[in-house]
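Q: okay, here's the prediction I keep looking at, along with the sequence it came from:
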Amino acid sequence: MQTDHERGAAPAQPRGRRGRRTALVASALVVVAAVAVVGALGLGGDGAQEGSSAPPRSGSTVPVTRTTLTERTTVDGLLGYGTEMPLPVKATGTVTWLPAEGTAMGRGGTLLRVDDRPVVLLYGTLPMYRELGLTAGTRQGTGQGAGTERGTQDSGGQGRTDETSGAPDPSASPTPGGAGAGGTGDTLRGMDVLQFESNLAALGYTGFTVDEEFTDLTARAVKRWQKSLGLPQSGTVGIGDVVYSAGKVRIGHAGVRLGSPATDDALTYTGTSRKVVVNASAAEDSWAVRGAAVTIGLPAGTSVKGEVASVGKSATAPEDGGGEGGSAAPTVPVTITVKDQKSVGRLESAPVTVEYVGRERADVLTVPVAALVALAEGGHGLETADGRFVAVKTGLFADGRVEVSGSAVREGMNVRIPE
């Protein structure tokens, strides 16, 4: 009778460590295969795979929330008083006095002195383009038939009428305009006269009607003004005696020295309010719309509100050619005003940042960007708390979150942030 050995039968597998190791390896292979199958199923299709049963991985979970996503972009800017512009000085002669740079100047202030005559700042939009005064025809007028309104306004008695008879007082100066009410064709008229008279009255020199007609009463007020300035009392305003601006100014740098001839660029100015100028990329300036709200970041770490006031219409290339590559995009200047000047503190010039709102998506489903997982076949997905994967379509990325959508995504569902 043959033994087992003689019949060629395999000897019995010994029990112990070696047997257990073989069993564990076989089990591990089964588990790996199962995970691979689940992963393949979970990463495919448009939604969750209900039949998958992969064990949940470690990591925190967050809910899908519905909110408004706002894309914010920050660019560099410069705080200051804006671009300096030359004052339209028309006085001729030698500059004998200049104000200090940074001086704030209001209506009636002396901008500079030429041949020791003050050049005075007034408010207006029309430039000084002619001499203002009485014409030859006005000076020779008789004043007969002049309106009582003009005569009674002058506190010095000019244009008075006799209180008993109502006839013109022969001691009074003739009312300008020549014979008859309304004057002659020689009377100086125009919007520049109205602009000057408005300034004269605002400075406290009254006694005339503020209108488009330069009258003898206007000339009398001019003489009183000239006396206060230490000027000869001619009653005539020379073309170089005043400079008009839209409002208060801040003196910039001088283009001439004392003793030099006065020129058009003798003095520069800016406004008195601090503002921010941003050189925005011409290709990405859609945010720069007049009236758009922005946030200005100051060097101290605080922020203030600003508003786009103007946008340049001409794009320019960077002065340095865009660096080594020379590929920097052309820029346009964007001026931003600050309504609350006190919020800026004492800063007069400083580099700042400007944050503006780009795109915005309201009432959308969002998750943290870290919750996105890349799908094997392309695109993105989310892993649910129980280990399933759902495909999603991404939208706007902003503030560390991303807009997601898909048939299997709903508000409040928990998704895992992979470790």
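A: The structure has been received and is ready for your questions.

Q: from here on, just use CA atoms for contacts and neighbour counts.
A: Will do.

Q: for the helix or strand hosting Val352, buried residues please.
A: Element membership for Val352, per DSSP states H and E: strand 350-368. For strand 350-368, burial by neighbour count (16 or more other CA atoms under 10 Å) applies to Val352, Thr353, Val354, Glu355, Tyr356, Arg361, Val364, Leu365, Thr366, Val367, Pro368.

Q: ok now do the nearest residue to the fourth one once chain neighbours are set aside, which residues does it touch?
A: Which is Glu355. Excluding its sequence neighbours, the residue lying closest to Glu355 (CA to CA, 6 or more residues apart in numbering) is Thr74, at 4.3 Å. If you count contacts by CA atoms under 8 Å, 6 or more residues apart in numbering, Thr74 has them with Thr353, Val354, Glu355, Tyr356.

Q: okay, pairing it with this:
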Amino acid sequence: MTSQDERTVERTAAGDGTVTGDTVSFDGGGGVVAQPSPVGTRGPRRGMRIALIAACALVIAVAAVGAAAGAFGGGGRQADASAPSAPPATTKVQRTTLTSSQAMDGQLGYGDTAAVRAPSALGSAQSGQSGQSGQSAQGGGAASSGIVTWMPSAGATITRGKPVYKVDQRSVPLLYGSVPLYRTLSPGSSGEDVKMLEQNLHVLGYRGFTVDDAYDSGTAAAVEKWQEDCGRSKTGEVRVGDAVVASGPRRVARAELAMGDPLSGDVLTWTGTERVVSVDLPVQYAQLAKTGGNATVTLPDSTTLDAVVTDIGTPTSSSDSSVSGSSPRDSSDSSDATSHSNATVPVELKIKDAGKLGSYQAASVSVGFAAETRENVLAVPVDALFALPHGGYAVEAVTGSKTEYRRVELGMFGNGMVEISGAGITAGTVVGVPQ
């Protein structure tokens, strides 16, 4: 008589081959025995064993297919009698918090690009008036004139006081601030742009003035020293285009002009210096992204990193504009629906530990936004689930020298874990998992 495999499922086999009751034992020959017995003992009811072998063959085959079907089949473990009497590895049922997520396509890079434009003749000629609106930055000489004599290379980082480019061998440095140089500054000028200039001069080491919003003789003297260091004539005045203003360090994305070109139009494009992840989030998922909210980013090599949402933009639409032949009112139903379905919300995220990005500069990534969180639940790794022959799932509970399959109800999935509940399932219960 063949010895039994003492794995049991929380059901028993009826005479017609169906599975009912509390437990099922699979024997070493592929049969099912109505009552479990200790590991290594021989089955006491040979007649029932023989009668059930044929009836349960299909059941055992289905269980084996379910077990091999993937994560829900116990990672490929066999569900028939050839399975060992003890799992290759074990874990414990945990009481934990699970978070499910919605995965979206994203792009790792340095964020949106902005153009640095040559100064306009209008902006330079109208001292004390605003320059043209919509410019991301201004630079150059007093007007759109001169020859470009130096340009930074793509990927270069430009910091405060360093040249953004040179025209006629005069440096056009970077200043940090939020107010561009939109007018000529000279003794007697006052305002936020004066304060911005003085703050930068002070950080760069120039002295002899008080950092405030008044441009006086001390400011003019410091400006003359700064102009000399930049290779400019010492005028004591700062004109539109004498410097480029940005909120912080910048990384060059592309040089639009080359040495020898006349200074005009876009000089270069640049970005921030920190690597960020950008996502065009479909508007129907907009509620998943909250400023300061957590997310996960999966790199092409499957490395998963923690990220935080730093910016949420204004929804944009890519609706089909080719619809014609009807008035706006007539087309509102279809076009509005299309507009809504194609609308996206630009979301920017920052990796919490940028050092873990390694050498990645730009890459397509997957971004997981938290969709639901359940606290204080019992959970096991997904691989610990076993597909039962007639549907449903169980875990292989280890009790002393025996293992038995206990039926479980599944809840939420998240973080490679699954919420479970059922008779005999408590925190600390030892269950089998694939090796």
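A: Ah, there it is. Please read all numbers here as calculations on a predicted model, not as lab measurements.

Q: distance check, the residue nearest to Glu355 of the first structure against Val352 of the first structure.
A: 10 Å (CA to CA, to the nearest Å).

Q: where is the longest helix in the first structure?
A: Looking across the first structure with DSSP state H, the single longest helix is helix 17-42.

Q: and the next helix or strand past it?
A: strand 61-63.

Q: residues making contact with that next one?
A: Under the criterion CA under 8 Å, 6+ apart, residues Val367, Ala385, Glu411, Gly412, Met413, Asn414, Val415, Arg416, Ile417 lie in contact with strand 61-63 of the first structure.

Q: can you select the buried ones from the residues you listed in ChimeraX?
A: ChimeraX command restricting the contacts of strand 61-63 of the first structure to the buried ones, with burial defined by 16+ other CA under 10 Å:
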select :367,385,414,415,416,417
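
Q: what's the farthest-apart pair in the contacts of strand 61-63 of the first structure?
A: Glu411 and Ile417 (16.5 Å; CA to CA).

Q: sort out for me which of the contacts of strand 61-63 of the first structure are in strands.
A: Among those, DSSP state E puts Val367, Asn414, Val415, Arg416 in strands.

Q: give the contact list for the first one.
A: Same thing as Val367 of the first structure. Val62, Pro63, Val64, Thr65, Arg401, Val402, Glu403, Val404.

Q: closest to Val120 of the first structure among these?
A: Arg401 (58.9 Å).

Q: tabulate the buried residues of strand 350-368 of the first structure (a markdown table), appending distance to Arg224 of the first structure.
A: Conversion of the buried residues of strand 350-368 of the first structure to a markdown table gives the following (distance: CA to CA, whole Å):
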| residue | distance to Arg224 of the first structure |
| --- | --- |
| Val352 | 48 |
| Thr353 | 51 |
| Val354 | 50 |
| Glu355 | 53 |
| Tyr356 | 53 |
| Arg361 | 65 |
| Val364 | 71 |
| Leu365 | 74 |
| Thr366 | 73 |
| Val367 | 75 |
| Pro368 | 74 |
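
Q: tell me how many other residues surround Thr18 of the second structure.
A: 14 (other CA atoms under 10 Å).

Q: check Ala28 of the first structure too.
A: 11.

Q: tell me the residue in the second structure aligned with it.
A: Taking TM-score structural alignment, Ala28 of the first structure has no aligned residue in the second structure.

Q: any idea how far Ser303 of the first structure is from Val344 of the first structure?
A: Distance from Val344 of the first structure to Ser303 of the first structure, counting by CA to CA: 9 Å.

Q: before we move on, what SS does the spatially closest residue to Ala315 of the first structure that is not a sequence neighbour have?
A: Spatial nearest neighbour of Ala315 of the first structure, excluding adjacent residues (CA to CA, 6+ apart): Val332 at 4.7 Å. Three-state assignment for Val332 of the first structure (DSSP: H, G, I helix; E, B strand; the rest coil): strand.

Q: next, count neighbours for Val332 of the first structure.
A: By other CA under 10 Å, neighbour count at Val332 of the first structure equals 20.

Q: nearest spatial neighbour of the residue most central in space within the first structure, skipping sequence neighbours?
A: The residue lying closest to the centre of the first structure (CA atoms, centre = their mean) is Ile336, at 1.6 Å. Of all residues not flanking Ile336 of the first structure in the chain, Val308 sits nearest, at 4.4 Å (CA to CA, 6+ apart).

Q: which residues touch the one you found?
A: Neighbour list for Val308 of the first structure: Ala288, Val289, Arg290, Gly291, Ala292, Ala293, Val294, Val334, Thr335, Ile336, Thr337 [criterion: CA under 8 Å, 6+ apart].

Q: what's the counterpart of the second one in the second structure?
A: Looking back up the chat, that one is Val289 of the first structure. Under the alignment (TM-score structural alignment), Val289 of the first structure pairs with Lys290 in the second structure.

Q: OK, contacts around that match?
A: For Lys290 of the second structure, the contacting residues are Val309, Ile312, by CA under 8 Å, 6+ apart.

Q: cool, the one 3 residues further on as well?
A: In this structure, Gly293 of the second structure makes contact with Val308, Val309, judged by CA under 8 Å, 6+ apart.

Q: ok, the one 5 residues further on next?
A: Contacts for Thr298 of the second structure (CA under 8 Å, 6+ apart) come out as Thr304, Leu305, Val365, Ser366, Val367.

Q: do Val179 of the second structure as well
A: Neighbours of Val179 of the second structure in contact, by CA under 8 Å, 6+ apart: Glu192, Asp193, Met196, Val245.

Q: nearest to Val172 of the second structure, of these?
A: Val245 (10.3 Å).

Q: and whichever strand or helix holds the closest one, what does it pack onto?
A: Assigned by DSSP H and E, Val245 of the second structure falls within strand 244-246. Applying 3 or more CA pairs under 8 Å, 6 or more residues apart in numbering; DSSP states H and E, one finds that strand 244-246 of the second structure contacts strand 170-176.

Q: quick one: map Arg170 of the second structure onto the first structure.
A: Match for Arg170 of the second structure (TM-score structural alignment): Arg117.

Q: picking up where we left off before, could you list the residues in contact with the strand holding Val245 of the second structure?
A: Strand 244-246 of the second structure has contacts (CA under 8 Å, 6+ apart) with 116, 137-139, 164, 172-181.

Q: now list the buried members of these.
A: The buried subset of those - by 16+ other CA under 10 Å - is 116, 137-139, 164, 172-177, 179-181.
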